[in-house]
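Asker: need a structure here:
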Amino acid sequence: MSPAHSVLHDVFGYEHFRGPQEAIIEHVSAGGDALVLMPTGGGKSLCYQVPAIVRREAGHGVTLVVSPLIALMHDQVGALLEAGVEAAFLNSTLDWPQTLEVERRLARGELTMLYAAPERVTTERFIALLDGLHERGQLSLIAIDEAHCVSQWGHDFRPEYRQLALLHQRYPEVPRIALTATADELTRADIVAGLELGDARLFISSFDRPNIRYRLEEKKEPLAQLIRFIEREHPGEAGVVYCQSRKRVEEMAAALRDAGVQALPYHAGMPADQRQQHQDRFLREDGIVMVATIAFGMGIDKPDVRFVAHLDMPKNIEGYYQETGRAGRDGLPADAWMVYGLQDVVNQRRMIDDGDAAEEFKAVLRGKLDALLALAEATDCRRVRLLRYFGEEYGRPAAGPPQGGPAPSGGSEPREAGSVGATCGNCDNCLNPPAVWDGTDAARKLLSTIYRVQQANGLSFGAGHLLDIVRGKDTEKVRQFGHERLSTFGIGKEYSDNQLRGVLRQLLALGAIGVHRVLLDSGHSFDTLVLTPGSRPVLRGEQSVPLRQATAQATPRRTRRASAPPVAAANLDPDAQVRFINLKAWRAEVAREHNLPAYVIFHDATLAAIAERNPVSMGDLQGINGMGATKLDKYGEEVLRVCRA
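Answerer: From the prediction side, this is the model:
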């Protein structure tokens, strides 16, 4: 066995590396720099934890892990300690005596890994600690997790990450590894520039998560749609529901609780202690649904999240992919479910247009939003489009430099995913292919109405009023402005409201209409739709507008009863399922004693493998994934006792 394989087997209890893990680990263990793109749940943490242990055993000292979240540090350090690895963190949860003790242990050379947030790493006191390690030749490796935070184009930009380049400037011979789950070409280039990783090798794992089923539906009654989705397919299972605003988070969490779902809210406006309490419950208890803004989620390692739902459209595909990737980290079936509507697109476009950024920056953000809308309105395979956005053709490796080649020095705007014939068999469009209709005529009628309204009144109006004119509705507002006299009044009676809203979404995606915010004397405001230079090709019939036919919600392919066994135990025989349940109960007790999430002790998949094997001796436990040497010594006899019972 190579040193890396020995660590993988003896410390973490795994027999084989996954995907490009081995090549990354060997490169970094030998002192090379690396930029690693690997999907959530793909095993990124092992890519720096194994080299950290290998280099420590070779006498190189401690590895610094820059991590953006306190919860992630706590869980990863807890998992390392459970595996017999000396690790610690420095963050605001420690009091002064605890902080001093960690610093003393660091100075005495007792730690293999030290976790800290970027805000702390760049302070004078912390740099002084690193200087001392460096002078003694005991700064072994620098790992920068969630590296997309360095990029202004990323969805979680944190200015503090930009300052991390000083680590390379100060300790140029210390190897570095930067890791992220989401980065298109533009973001990758920004990471390389921001962290000065020009000589790093780029490792791109497949972005595909085949266990995740992607489903995007038109938003009609979002709460009712969400409750129906959870009750039919994920009763009693852990999930995350993302909403755009804090108020909506609170409302949806309360509504889910009223419907019998164990739901908790999470957003940045809550007291810090309450946020921590809710996060701890989500991590430590079974079946909790977290309703949250995007303030929640980055770095959450909970493996058995069975669904991620979006009640509002994210800003871009990177954010959508990062958030949906929190489902099914254990490799078992999971759902990425989203409802979206015209107002989502209007809101996101308005936030871009009203921002203070330069026009060049806004143009990139609009392109990213349009790519997500194109994914939502697509009639072909969602997975093919999603992967192509990140430069990967379905069934083939990611595009770009050869795996392990030099990191890019420049980037380009995201490429729009095109329609190809491949199908994944695990998204809504592949399972229930939608009907398509030609929305070009309806689009021209809508654009003509916007033009004539502006001509008649010198004003612009919102989507609801424009649809009333096109469909010929006799409303008070129509009469107030005399819009029943327009030549386009009632010109689109043959189209339903849902059809026309779909047309407007596509026109926004095409840039054929824009969003203009109108401020009232009262201080209130509202969004209106206006023509753009992109309107002309559609009005002239030079550009077609193909659309997916709005249909009723399809019957789900995968349904589960409330009494169904956990997903990890679904294929076990009845006796093994009893052992699995008993092992979960024992694991919960151990986790409470150690103040750790249960999955840090053992993953469900490990418990299922133990239950299936029905071990009677310590030798029977060897070779089970997740049963490293330390855990075998620590828990082996107890596991055997539970199985015998």
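
Asker: okay, CA-based contacts and neighbour counts for the rest of this
Answerer: OK.

Asker: could you tell me the end-to-end distance of stretch 77-90?
Answerer: 11 Å (Cα to Cα, to the nearest Å).

Asker: contacting residues around it?
Answerer: For stretch 77-90, contacts defined as Cα atoms under 8 Å, 6 or more residues apart in numbering pick out 11-12, 73-74, 99, 102, 110-117, 596, 600-601, 628-631.

Asker: in helices, which of these appear?
Answerer: Secondary structure from DSSP state H places M73, H74, T99, V102, V600, I601, A629, T630, K631 of those in helices.

Asker: quick one: buried ones out of those?
Answerer: If you count burial by 16 or more other Cα atoms under 10 Å, the buried members of these come out as M73, H74, V102, V600, I601, A629, T630, K631.

Asker: help me confirm that the fifth one comes into contact with W586.
Answerer: So the one you mean is I601. No. Checked against Cα atoms under 8 Å, the pair I601 and W586 is beyond contact range at 10.5 Å.

Asker: ok so, going back, pick out the most distant pair among the buried ones among the ones in helices among the contacts of stretch 77-90.
Answerer: V102 and A629 (25.8 Å; Cα to Cα).

Asker: around D353, how many other residues sit close by?
Answerer: D353: 19 surrounding residues under other Cα atoms under 10 Å.

Asker: how about it, nearest residue that isn't a chain neighbour?
Answerer: Among residues not flanking D353 along the chain, K362 sits closest, at 7.0 Å (Cα to Cα, 6 or more residues apart in numbering).

Asker: now the second one, please; I'll put the structures next to each other:
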Amino acid sequence: MNSPSDTPSSSASDTKNAPALDVLQRVFGYGEFRTPQQSIIDCLVSGEDALVIMPTGGGKSLCYQIPALLRPGCAIVVSPLIALMQDQVEALQQLGVRAAYLNSSLSGEDAQAVERAWLGDQLDLLYVAPERLLQPRMLELLQATEPALFAIDEAHCVSQWGHDFREDYLQLSELHRRFPTVPRIALTATADTRTREEIERRLNLETAQKFYSSFDRPNICYQIALKENPRAQLLRFLQQEHPNDAGIVYCLSRKRVNETAAWLADQGFEALPYHAGLPAEERAQNQRRFLREEGVIIVATIAFGMGIDKPDVRFVAHLDLPKTVEAYYQETGRAGRDGLPANAWMVYGLQDVITLRQMLDTSQGSEEHKRREQQRLSAMLGLCEITSCRRQALLAYFDEDMPQPCGNCDACLTPVPTWDGTEAAQMALSAVYRTGQRFGVNHLIDVLRGVENDKVFQNDHHRLSTFGVGDALDTRTWRSVIRQLVARGFLTVDEARYGALRLQETAVEVLRGEIEVQLRKDPKPSASKRTTKTPLPEHVDVELWEALRDCRRELAEAQGIPPYIIFHDKTLQQICEQRPRSVDEFAAISGVGDRKCAKYAQAFLAVVEARG
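Answerer: Here you go, the predicted model:
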């Protein structure tokens, strides 16, 4: 990290009284705000609190970074991850902004240097972990200064039953008690109504201004398929759509992470594992490589990714079903932060449903908590099983209406047909009942299809009225029927009986013929019809694009920073399209602020000139 004394300070003295739009253009290189960035910035600059729910890639950071440059004092940013702090500080320093962080990665000497810079009014933004912020010494230093504002990033961590809960976040209400006149902003990309209310209550933000942006990420194509051969399906997806792209592959267990990363490496991909069981040094090194190199795939448990600021992640793949829609939305949101085309790809199966329901049944927590989490899991399963537009269903979960289908999900691109599965559902539920609700999926399918084997004969199940009634359907179809009955809550898994299926109360309505059961016809495995091999429009000069990427990579390696901190892919794309020939033309490119123009214009202009 740059020491505070090396951090550029040219932006500090001339921004405190500048209009927000001027700072946006001059420091960050963007011509206009997105809705509702300007309103959020005005709110903080005037000294009011704000709660911001904005999708990943929506520009949340600017909402507190610009007020930090406009208000007197140093803004304190609460961030849960060391890697995120380092990433954002490096990016700000590239812009000439006086930023630093305090966390456990610093030596005592470096930490003292940061504190001296802070107390000497030489910083505009200071990133701090929540556990450090509330230490007595840190609170004393805060009392000795006048913070410009407090920004609480990843605010959903305050939700005690959320998927990213951090106990230290519960204490952050102390900031309001000790510093009642300092404006606060809490930000997250993941919050349903219940989580929003919990953030407001736990952080004392009931009177804050609320800013809720659209959750839609139109550049992401959502694709969800049934597990047939997960590795083969993943390999086909990567080879056809992302042969050289950076991406994240999520798995449920550490063992599967290790095995999948090794297997992908054997297939020729630059794949690295990431989970809490790895040595800290190896984990940090793998994350650094993912951030700083191009085309690296991280295979990870959910321990990886919160706050990852890499803009050119072209895909997020799930080999196992997430527990909640919130988790799925946040994890897939790490793709395509730059606004260019990206994929959210997932395979799931009946065993995922069974495993997650078993985990919930045996988890800690009250019965009320388990009931709510079961509801969340059911919503996730509903998203998988739906036959209409997935984006409409995803947005509806966050109380957002999308009148028309999106046209950019698998359900829209390749509609799934349905069939009247009422009779098949009745057969399956009857088989569960007549076998005593003591058996798992495979045995029930054998009974339905009339398979004569030892287990069937030992239990006298060949004498049942349901024996062989379903021989017209193959095993694959019966697995689909049972999976969908479990997903819809007509059946549940009995943990005490090693995966035995049991009837739920609602199954009675199906058995009586009181409700009709429409089931999806699972498509047979096939190659995807959609590809996003490159985020570039067809008219862009690919050779110039690659030359600009090489230039960016060399500049980044010389400074020990990720390439995207110099310029995002979107900026390089504009350079390709506009082919600037002068410094003034280069300065007009989106994402090129004053400092970056002065630092990098000549290098990139030379590349454009060399390509004619």
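
Asker: overall similarity of the pair, as a TM-score.
Answerer: Overall, the chain-to-chain superposition scores 0.94 on the TM-score scale (TM-score structural alignment, normalised by the length of structure 2); 594 aligned residues with a Cα RMSD of 1.6 Å.

Asker: thinking again about what came up before, can you list the buried ones among the ones in helices among the contacts of stretch 77-90 of structure 1 in TSV and add distance to R383 of structure 1?
Answerer: Converted to TSV, those look like this (distance: Cα to Cα, whole Å):
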residue	distance to R383 of structure 1
M73	32
H74	34
V102	45
V600	31
I601	33
A629	39
T630	40
K631	38
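
Asker: out of those residues, flag the one nearest to L226 of structure 1.
Answerer: L226 of structure 1 lies nearest to V600 out of those, by Cα to Cα, at 30.0 Å.

Asker: in structure 2, what sits opposite that closest one in the alignment?
Answerer: Applying TM-score structural alignment, one finds that V600 of structure 1 aligns to I565 in structure 2.

Asker: same deal with I288 of structure 1?
Answerer: Aligned partner of I288 of structure 1 by TM-score structural alignment: V296.

Asker: cool, M270 of structure 1 as well?
Answerer: Under TM-score structural alignment, M270 of structure 1 pairs with L278 in structure 2.

Asker: so what's the residue count around E82 of structure 1?
Answerer: For E82 of structure 1, using other Cα under 10 Å, the count is 21.

Asker: brain fart, A272 of structure 1
Answerer: Neighbourhood size, A272 of structure 1 [other Cα under 10 Å]: 11.

Asker: show me what the helix or strand harbouring Q392 of structure 2 packs onto, helices and strands only.
Answerer: Using DSSP states H and E, Q392 of structure 2 falls within helix 390-397. Helices and strands touching helix 390-397 of structure 2, by 3 or more Cα pairs under 8 Å, 6 or more residues apart in numbering; DSSP states H and E, are helix 367-385.

Asker: repeat the analysis, applying 10 Å as the threshold.
Answerer: Packing partners of helix 390-397 of structure 2 (3 or more Cα pairs under 10 Å, 6 or more residues apart in numbering; DSSP states H and E): strand 220-226, helix 325-332, helix 367-385, helix 410-413.

Asker: which other residues reach the very next helix or strand once past the shortest one?
Answerer: In this case it means helix 410-413 of structure 2. Moving toward the C-terminus from helix 410-413 of structure 2, the next helix or strand (DSSP H and E) is strand 418-420. Residues from elsewhere that reach strand 418-420 of structure 2 (Cα atoms under 10 Å, 6 or more residues apart in numbering): T387, E516, V517, Q518, L519, R520, K521, D522.

Asker: closest to R284 of structure 1 among the ones in helices among the contacts of stretch 77-90 of structure 1?
Answerer: Nearest to R284 of structure 1 among these, with distances taken as Cα to Cα, is V600, at 9.8 Å.

Asker: so who does that closest one touch?
Answerer: If a contact means Cα under 10 Å, 6+ apart, then V600 of structure 1 has 75-83, 284, 301-303, 587, 591 as its contacts.
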